[in-house]
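# Output the structure for:
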Amino acid sequence: MLKLKVKDKVPCTETRKRTRVQNVVQFALKQKWNWAGHVARFDGNRWTQRVTEWQPREGRRARGKQRRRWRDDLVQLKGATWRHDAQHRQQWRSDVEGYFQR
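Predicted coordinates:
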């Protein structure tokens, strides 16, 4: 498409900029953040809301390296109050855009 070769050593970011193709990982994360904001604004009785907040009965996780839960990324970057922050749609949207512009 751009007639580049490996020996040209053009970075992926430059190639994406020229072709206007988005980074798939960033796109997926952005969609996840948008969905998280959407789910956080649901009423508490909906299935998606209950699954997001579900805690195992014993409250403990297995030994060893922990598997990442769906909300772990959100808590890591926004803190434990991400659900409260998502209630304000415009602020949440600007936070998401600011995060992905870095």
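# alpha carbons only for contacts and neighbour counts from here, please
Noted.
# measure the residue nearest in space to the middle of the chain to residue 16 for me?
Centroid-nearest residue in the chain, with C-alpha atoms, centre = their mean: residue 29, separated by 3.5 Å. To residue 16, residue 29 is 17 Å away according to C-alpha to C-alpha, to the nearest Å.
# Equivalent analysis for residue 41, please.
If you go by C-alpha to C-alpha, the gap between residue 41 and residue 16 works out to 34 Å.
# Mind checking which of these two has more residues around it?
A side-by-side neighbour count of residue 41 and residue 16, using other C-alpha atoms under 10 Å, places residue 41 first with 16 against 12.
# so the more buried one makes contact with residue 86?
Yes: with contact defined as C-alpha atoms under 8 Å, residue 41 reaches residue 86; the gap is 7.0 Å.
# another one to check against the first:
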Amino acid sequence: MLYGTETASMRKTEEKKMDVAEMRMLRWMSTVIREDRTRNDYIKGSTKVVEVSKKVQEGRLRWYGHLLRRDEDPTRRHTMVMEGQGRVRRGRPRKRWKDCVRGDLHEKGNDEAEA
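Take a look at the predicted model:
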């Protein structure tokens, strides 16, 4: 489920869907059905599993650190600061990977210089 997620920009709805799928798998593993009315927190605590959205966030920050440590080859650095060409579409801009990383760093209480 986590394959390639460190390079993808995910919206909140996609993260929520992954969390829901994870809970369904945990319920299936622990043979708990919805009719038992067992809380999700209890199931996560008994299986000792971290939320999949947190794992995605860790992977994204790990990949960002890897990109920052690369050598200063101009062609490789160019991909990090690349801007799109053409007209800007109407409405809200699409969420970019760099925006996800900034949000993750802000949530962890770090800034780009510390990364």
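# ok so, going back, which position in the second structure pairs with the residue nearest to the centre of the first structure?
The alignment partner of residue 29 of the first structure in the second structure, by TM-score structural alignment, is residue 57.
# Please name the nearest non-neighbouring residue to that match.
residue 104 (6.5 Å; C-alpha to C-alpha, 6 or more residues apart in numbering).
# tell me which strands and helices the helix or strand containing that neighbour is in contact with?
Residue 104 of the second structure is part of helix 97-108 when elements are defined by DSSP states H and E. With contacts defined as 3 or more C-alpha pairs under 8 Å, 6 or more residues apart in numbering; DSSP states H and E, the packing partners of helix 97-108 of the second structure are helix 52-69.
# list the buried ones in the helix it packs on?
Residues of helix 52-69 of the second structure classed as buried: 52, 53, 56, 57, 59, 60, 61, 64 (neighbour count, 16 or more other C-alpha atoms under 10 Å).
# What residues does the last one make contact with?
Spelled out, it's residue 64 of the second structure. Listed by C-alpha atoms under 8 Å, 6 or more residues apart in numbering, the contact set of residue 64 of the second structure reads 101, 115.
# Could you tell me how far it is located from residue 111 of the second structure?
Taken as C-alpha to C-alpha, the span from residue 64 of the second structure to residue 111 of the second structure is 12 Å.
# again, but for residue 44 of the second structure
30 Å.
# With residue 61 of the second structure instead?
Residue 61 of the second structure is 12 Å from residue 111 of the second structure, by C-alpha to C-alpha.
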